[in-house]
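Undergrad: Just a sequence and a predicted model for now, questions to come.
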Amino acid sequence: MTRPTVTIIDYGLGNIKSVQQAFEHIGAQVNLSSCPEEIKSAQYLVLPGVGAFKQGMSALIQLELIPAIKEYAQSGKPLMGICLGMQMLLDKSFEHGEHEGLGLISGTVKAIDRHSPNGELIRKIPHIGWNAISPASKWQKSILAPIEQGSFFYFVHSFRAEVANTEHLLATCEYEGLTIPAAIKHNNVIGLQFHPEKSAVDGLAILNTFINQ
């Protein structure tokens, strides 16, 4: 039986090796690529990322990868964004200015507010560590199908997504009184704010579902 092949976009930002090792652990072949033609023809495509939104989008522009990613997304084949990669799936970010995203899921990226409405300091930034996720909509037929409500995943981020359509919100987590989108989905495009490659058995289960849907 031919193993599924996952193409991970290599644009200079992100913990690509750990994502690669996670997919290889569950039996996938992995192709690291910054080639537009390879991205367009990928079987499964992953956009990882750690760092700032502006730098991430600038790298995709410099490598001329944005048209290829959009063409792939329109093909209907599975596309996953992880952490910064998830945020870049949205329309724009307000991280250190206003910057255009890929526009594959309608929404914006804004800073996690560290203050309560009365101005008190209540949250540590970044949101880092293990946190439980809960369904924002039914996830039985989604990439989260093997996961029980309340399972814990590993987060590291200072900005959060805000989707324009609540139907695109798949799961959330609570961080010191603030609801944060943990997973989003629109058709074949999926975004995970947490790092499945760092989230032990449940994270691997999600990656396994991604390549076996």
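TA: On my side now, so go ahead.

Undergrad: all contacts plus neighbour counts: C-alpha atoms, from now on.
TA: Will do.

Undergrad: quick one: the strands in the protein?
TA: 5-9, 29-33, 44-47, 79-82, 92-93, 99-100, 107-111, 127-135, 152-157, 159-163, 169-175, 178-186, 189-192 (DSSP state E).

Undergrad: how far does the third one sit from the chain's center?
TA: The reference is to strand 44-47. Chain-centre distance of strand 44-47: 10 Å, with Cα atoms, centre = their mean, to the nearest Å.

Undergrad: check contacts around residue 195.
TA: 82-83, 153-156, 203 (Cα atoms under 8 Å, 6 or more residues apart in numbering).

Undergrad: ok, now residue 102?
TA: 66, 70, 88-92 are the contacts of residue 102 under Cα under 8 Å, 6+ apart.

Undergrad: Grab the nearest non-local neighbour of it.
TA: residue 89 (5.1 Å; Cα to Cα, 6 or more residues apart in numbering).

Undergrad: Look at the one you found and say how many residues are nearby.
TA: 30 (other Cα atoms under 10 Å).

Undergrad: for residue 79, same thing?
TA: 25.

Undergrad: now it: how far from residue 7?
TA: Here the distance between residue 79 and residue 7 works out to 10 Å (Cα to Cα, to the nearest Å).

Undergrad: Same question for residue 46.
TA: Residue 46 sits 6 Å away from residue 7, taking Cα to Cα as the criterion.

Undergrad: Use this one as the comparison:
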Amino acid sequence: MKIIILDTSCGNLYSLKSTIKKIGFDSKITNNPNNILNANKIFLPGVGSVQSIMKKLKYDNLIKLIKNCKKDILGICLGMQILGKYSEENEGNKTLGILDYSTYLIKNQHLTIPHMGWNKVQNVQKSPLFKNINDNSYFYFSHSYAVNVNNYTISTSFYGKLFSAVIQKENFFGVQFHPEKSGINGIQLIKNFLEI
């Protein structure tokens, strides 16, 4: 199986690569369009700013390729947020526009922002991503922006209000948490994605 981790120059690319290795698969970190087109599974990781990830994808001529992607692709954290059409970050930025949602800044004076640490994830719809993972399992989050619950929401989490923890539309999947930092549940979720 050809597994590609998109080189977004941001995020724990090597941590993700090593988690995939633990499951028994090799993966390649690349922004080479031919490698991406020949992949069976694609990861779109992201940590940092929406501006820098969009700039990098544009520079590498990957925006159209991702939008037209027919292979299974999993956006992680910022990688999930940019599957939507808009982010409030840095006075507003257009994102990939694959899915019809926007990303908003978590605003709550009683809560610490960013939302960091373990939080419960509740399933709204059945998904192959959660095979052999119990409902209300804990995953590791680290984010200041979130996506409202919408038509593509598979699972939710709560931090001041409900937000989308996992989304899916056809071959596009997204998780707001970091599966590569989420212990046994995160490993199982990545394994499930690879086996879909």
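TA: Happy to help now that I have it. Nothing here was measured: the structure is a model prediction, and the numbers come from that model.

Undergrad: TM-score them against each other, please.
TA: The TM-score (TM-score structural alignment, normalised by the length of structure 2) is 0.96; 196 aligned residues with a Cα RMSD of 1.2 Å.

Undergrad: hang on, the earlier thing: so can I have a markdown table of the contacts of residue 102 of structure 1 showing distance to residue 139 of structure 1?
TA: Putting the contacts of residue 102 of structure 1 into a markdown table (distance: Cα to Cα, whole Å) gives the following:
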| residue | distance to residue 139 of structure 1 |
| --- | --- |
| 66 | 29 |
| 70 | 25 |
| 88 | 23 |
| 89 | 20 |
| 90 | 21 |
| 91 | 24 |
| 92 | 26 |
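
Undergrad: so which of those residues comes closest to residue 17 of structure 1?
TA: residue 88 (19.9 Å; Cα to Cα).

Undergrad: Who are the contact partners of the equivalent of residue 56 of structure 2 over in structure 1?
TA: Mapped onto structure 1 by TM-score structural alignment, residue 56 of structure 2 lines up with residue 59. By Cα under 8 Å, 6+ apart, the contact set of residue 59 of structure 1 is 11-12.

Undergrad: same check, this time on residue 31 of structure 1
TA: When contacts are counted by Cα under 8 Å, 6+ apart, residue 31 of structure 1 touches 5-8.

Undergrad: Tell me which residue of structure 2 lines up with it.
TA: Aligning on TM-score structural alignment places residue 31 of structure 1 opposite residue 28 in structure 2.

Undergrad: what does residue 49 of structure 1 give?
TA: Matched to structure 2 by TM-score structural alignment, residue 49 of structure 1 sits across from residue 46.

Undergrad: How about residue 84 of structure 1?
TA: Alignment note: residue 84 of structure 1 maps to residue 78 in structure 2; criterion TM-score structural alignment.

Undergrad: shouldn't its match be in contact with residue 175?
TA: No. The criterion here is Cα atoms under 8 Å, and residue 78 of structure 2 misses it with residue 175 at 9.0 Å.

Undergrad: Quick check: the aligned residue for residue 190 of structure 2 in structure 1?
TA: Aligned partner of residue 190 of structure 2 by TM-score structural alignment: residue 207.

Undergrad: So what's the residue count around its match?
TA: 20.

Undergrad: what's the distance between residue 118 of structure 2 and residue 159 of structure 2?
TA: Distance, residue 118 of structure 2 to residue 159 of structure 2, using Cα to Cα: 11 Å.

Undergrad: do the same with residue 65 of structure 2
TA: 34 Å.

Undergrad: So residue 78 and residue 175 of structure 2 - more neighbours on which side?
TA: residue 78 (27 against 24).

Undergrad: so who does the closest residue to that one other than its chain neighbours touch?
TA: Leaving aside its sequence neighbours, residue 78 of structure 2 sits nearest to residue 46 (Cα to Cα, 6+ apart; 4.6 Å). Neighbour list for residue 46 of structure 2: 8, 10-12, 53, 75-79 [criterion: Cα under 8 Å, 6+ apart].

Undergrad: Measure how buried the counterpart of residue 134 of structure 1 in structure 2 is and give me the count.
TA: Superposed on structure 2 with TM-score structural alignment, residue 134 of structure 1 falls opposite residue 122. Residues lying near residue 122 of structure 2 (other Cα under 10 Å) number 19.

Undergrad: Pretty sure residue 122 of structure 2 sits against residue 137.
TA: Yes. Counting by Cα under 8 Å, residue 137 is a contact partner of residue 122 of structure 2 at 7.4 Å.

Undergrad: Show me whatever sits in contact with both of these two.
TA: By Cα under 8 Å, 6+ apart, no residue touches both residue 122 of structure 2 and residue 137.

Undergrad: how about the closest residue to residue 41 of structure 1 other than its chain neighbours, what does it touch?
TA: Spatial nearest neighbour of residue 41 of structure 1, excluding adjacent residues (Cα to Cα, 6+ apart): residue 72 at 7.4 Å. Contacts for residue 72 of structure 1 were tallied using Cα under 8 Å, 6+ apart; they are 39-42.

Undergrad: got it, and residue 148 of structure 2?
TA: 101-104, 162-164.

Undergrad: what's the counterpart of it in structure 1?
TA: Aligned counterpart of residue 148 of structure 2 in structure 1: residue 162 (TM-score structural alignment).
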